[in-house]
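A.B. asks: mind looking at a prediction? Sequence and model below.
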Amino acid sequence: MSLQVENRDLNFIARNLLAGGIAGMVSKTTVAPLDRVKILLQAHNRHHERNGVFSGIRHIVKSESLLALYKGNGAQMVRIFPYAATQFTSFEFYKRWLHGVFGPNSHIDKFLAGAAAGLTSVTLTYPLDTIRARLAFQISGEHVYTGITHAAVTIFREEGGARALYRGFVPTLMGMVPYAGLSFYCFEYLKFGCMKYLPAYTCKPCKQNTGGLVLLLPAKLICGGFAGAVAQSISYPLDVTRRRMQLALMSPETKHYAKGMVSTLKFIYREHGVVKGLYRGMSINYMRAIPMVAVSFSTYELCKQLLELDTGLNH
């Protein structure tokens, strides 16, 4: 009997990892061009200091190529599959373990499960995010790195070993708690609300699902988009801090951003203020984060249905 349960658990984990990984890859590829422009704006790349969202995209296409909009996306895919797979799967486990701890009608367990899932996944995959940011920051004709392996080896050898690959990790962890926690909390809360109060407009029957209902695709996208907007609004300054620290040693003029999280926050605020510093690139972040989170949750929910994961771990 215990062997049967163990096999079912392993089967669930494998299918959940696949569903989460696919969701991450689809969502990140969807917004990859906006992601690259966001990185260039956040870190004040000298070629894009006067550019906005659309002028930045036009500049990349004109000065580099259409394909350059996806620069760094290869590293992103290498990172995002294990990241999203780990995040969604660990969320299911944390949610199960915390279920009912704060009462039958509380959603605090969803926030804590989401935050813990975010911390778990980012800890395992952070070096790949640093590499991806470095590759995306490069401008054609001024390449420092030739690819993922070369970037990893160069950063490791020349910037202080493994510690260099985790530069900006502390603000990432601090930002991940509200970001992942609120993303999962808002999505689960809105999903619950749709199923309870608006099932005729937002849901359809599903025999495989334990609740008998699943959200319609438009409802999934709306719930996911709103969750992404709320989470990003609160955690964005720490995301800017992380990027500046990750990219600090790519230019002598920005070396002072490598000293630590608090000093980096102070430098950003002192040099650029709140709107043009701590929230620089926020408009493009909304444009990318809202559809990215919407597509991510929607794809994950669809994959769960296709892989018959809606019954969860309730053996």
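C.D. replies: Good, I have the coordinates. Residues are numbered from 1 along each chain as shown.
A.B. asks: every contact and neighbour count from this point should use C-alpha atoms.
C.D. replies: Fine.
A.B. asks: any idea how far Ser63 lies from Ala43?
C.D. replies: 19 Å (C-alpha to C-alpha, to the nearest Å).
A.B. asks: sorry, slip of the keys, the one I care about is Phe156.
C.D. replies: Remark: distance between Phe156 and Ala43 (C-alpha to C-alpha) = 21 Å.
A.B. asks: for comparison:
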Amino acid sequence: MSTLSPTSTNQNFDFVVKNFIAGGVAGMCSKTTVAPLDRIKILLQAHNSHYKHLGVFSGLREIVSREHFFALYKGNFAQMVRIFPYAATQFTAFEIYKKHLGRLLGNRTQADKFIAGSCAGVTAVAFTYPLDTIRARLAFQITGEHIYTGIVHTAVSIFNDEGGLRALYRGFLPTICGMIPYAGFSFYSFEKLKYLCLKYFPNILCSSCDKNTGGLVLTIPGKLLCGGIAGAIAQSFSYPLDVTRRRMQLAMMNPATHKFSIGMVSTLLTIYRENGITKGLYRGMSINYLRAIPMVAVSFATYEVMKQFLNLDTGIKV
């Protein structure tokens, strides 16, 4: 029976801590970058009465006009409280899963990166989902029509009035179903694109780095390009389930939308019957590309920069 030496244990702990920090910083930077687009996306997805007839940019202007500039960032503090542990857990879990799956499946397949990404996404969501529900409720509120006064009040109100912990996890199933392709394709696509850039475009999108074991790293534009494309691919597959999740999370805020609280399949079918594919299941998709592409690009780019800064390129030894 093999045991880890004290040196290996310290290296593993150091690896986990550094990845946790790198992932958390990457998540906070990426979400803050697109916070205004995140808010208008939620308002459009859930057909808010004040904004449902507007487009992306007219909606952003209306938020500033109806409320105020900082209303563009409504719910962003709750997002930061959620996104640091979420992104930190996701990136750290991905690196660990990737190492173990790589050894298990060998180098003959690229499936390890897709599976590792999916598992990492599910792990992160399971730990932080209630904060996503709270953030969505706060972002959906309109100035002058507030139901909740803050993160704690929102959590307590949902827990007491809507059925306890189960209410905080409403929409969890479609989130998990959407997370599997989203996180899987995000990580797989980024890793694949990164590899292709390092192999075929070393003089254009790469630069030398003494810390990196391979001697090359992506430049900042290279990181952003790979991350942006990866985000677009992932969102195309998972978006209808993201819409379903939002409708379920916000169902109890209006008597007319209580019908979306029953279950994932019922909500998905109701959205399809009432609004169809383009105006229902893919409603807000244009803004989702506008937010998802820079969000994922900044997330991966920041994470890669933090990995270089924290000297994480050599990975973990277990």
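C.D. replies: Sure, I can see it. In this text the structure is predicted, and so the values were computed from the model without any measurement.
A.B. asks: could you tell me the TM-score of the two chains?
C.D. replies: For this chain pair, the superposition-based TM-score is 0.99 by TM-score structural alignment, normalised by the length of the first structure; 315 aligned residues with a C-alpha RMSD of 0.9 Å.
A.B. asks: where does His47 of the second structure land in three-state SS?
C.D. replies: The three-state label given to His47 of the second structure by DSSP: H, G, I helix; E, B strand; the rest coil is coil.
A.B. asks: give the equivalent position in the first structure for it.
C.D. replies: Here His47 of the second structure is matched to His44 in the first structure, going by TM-score structural alignment.
A.B. asks: how many other residues sit next to that match?
C.D. replies: Neighbourhood size, His44 of the first structure [other C-alpha atoms under 10 Å]: 19.
A.B. asks: in contact with it, which residues?
C.D. replies: For His44 of the first structure, the contact set (C-alpha atoms under 8 Å, 6 or more residues apart in numbering) is empty.
A.B. asks: residue boundaries of the helices in the second structure?
C.D. replies: Assigned by DSSP state H, the second structure shows helices spanning 6-33, 35-45, 56-66, 76-105, 111-140, 151-161, 165-168, 172-200, 202-205, 220-249, 264-275, 285-309.
A.B. asks: nearest to Ile316 of the second structure, out of these?
C.D. replies: Between Ile316 of the second structure and the helices of the second structure, the shortest gap by C-alpha to C-alpha is with helix 6-33, which sits at 6.0 Å.
A.B. asks: in the first structure, what range does stretch 16-31 of the second structure match?
C.D. replies: Aligned by TM-score structural alignment, stretch 16-31 of the second structure falls on residues 13-28 of the first structure.
A.B. asks: list the buried residues of the matching stretch.
C.D. replies: By neighbour count with 16 or more other C-alpha atoms under 10 Å, stretch 13-28 of the first structure contains the buried residues 13, 15-28.
A.B. asks: next: stretch 82-100 of the first structure.
C.D. replies: 82-96, 99.
A.B. asks: repeat for stretch 131-141 of the first structure
C.D. replies: Neighbour counts using 16+ other C-alpha under 10 Å place Ile131, Arg132, Ala133, Arg134, Leu135, Ala136, Phe137, Gln138, Ile139 of stretch 131-141 of the first structure among the buried residues.
A.B. asks: and which of these is nearest to Gly74 of the first structure?
C.D. replies: Nearest to Gly74 of the first structure, judged by C-alpha to C-alpha, of these is Arg132 at 8.0 Å.
A.B. asks: post-alignment, the match of stretch 16-31 of the second structure versus the second structure, mean distance?
C.D. replies: For stretch 13-28 of the first structure, the mean deviation from the second structure after alignment is 0.3 Å (mean C-alpha distance after the TM-score superposition for the first structure).
A.B. asks: coming back round to it: show me which of Phe156 and Ala43 of the first structure is the more surrounded one.
C.D. replies: Using other C-alpha under 10 Å as the criterion, Phe156 of the first structure and Ala43 rank with Ala43 on top: 25 against 15.
A.B. asks: if I look at the more buried one, how far off is Cys303 of the first structure?
C.D. replies: Between Ala43 of the first structure and Cys303 of the first structure the distance is 35 Å, computed by C-alpha to C-alpha.
A.B. asks: ok, Ile222 of the first structure next?
C.D. replies: Ile222 of the first structure sits at a distance of 18 Å from Cys303 of the first structure (criterion: C-alpha to C-alpha).
A.B. asks: repeat that for Thr149 of the first structure.
C.D. replies: Thr149 of the first structure is 31 Å from Cys303 of the first structure, by C-alpha to C-alpha.
A.B. asks: so for those two, which residue has more residues nearby?
C.D. replies: Counted by other C-alpha under 10 Å, Thr149 of the first structure and Cys303 do not tie: Cys303 has more neighbours, with 20 against 12.
A.B. asks: contacts only, for the residue mapped onto Lys207 of the first structure from the second structure.
C.D. replies: Under the alignment by TM-score structural alignment, Lys207 of the first structure pairs with Asp210 in the second structure. Listed by C-alpha under 8 Å, 6+ apart, the contact set of Asp210 of the second structure is empty.
A.B. asks: do the same with Leu43 of the second structure
C.D. replies: Leu43 of the second structure neighbours (C-alpha under 8 Å, 6+ apart): Tyr51, Lys52, Ala139, Phe140.
A.B. asks: equivalent analysis for Gly56 of the first structure, please.
C.D. replies: With C-alpha under 8 Å, 6+ apart as the criterion, the residues that contact Gly56 of the first structure are Val37, His48.
A.B. asks: try 10 Å this time
C.D. replies: By C-alpha atoms under 10 Å, 6 or more residues apart in numbering, the contact list for Gly56 of the first structure reads Leu34, Arg36, Val37, Lys38, Leu40, Leu41, His47, His48, Glu49, Arg50, Lys62.
A.B. asks: kindly report the same for Gly168 of the first structure.
C.D. replies: Gly168 of the first structure neighbours (C-alpha under 10 Å, 6+ apart): 126, 130, 238-248, 257-261, 264.
A.B. asks: leaving out chain neighbours, which residue sits closest to it?
C.D. replies: Arg242 (4.5 Å; C-alpha to C-alpha, 6 or more residues apart in numbering).
A.B. asks: the counterpart of Leu119 of the first structure in the second structure: neighbour count?
C.D. replies: Leu119 of the first structure is assigned Val122 in the second structure as its aligned equivalent, the criterion being TM-score structural alignment. Val122 of the second structure sits with 21 neighbouring residues when counted by other C-alpha under 10 Å.
A.B. asks: quick one on the thing from earlier: just the buried ones from the contacts of Gly168 of the first structure?
C.D. replies: 126, 130, 238-248, 257-258, 260-261, 264.
A.B. asks: ok, now how distant is whichever residue in the first structure pairs up with Phe70 of the second structure from Val78 of the first structure?
C.D. replies: Under the alignment (TM-score structural alignment), Phe70 of the second structure maps onto Leu67 of the first structure. According to C-alpha to C-alpha, Leu67 of the first structure and Val78 of the first structure sit 18 Å apart.
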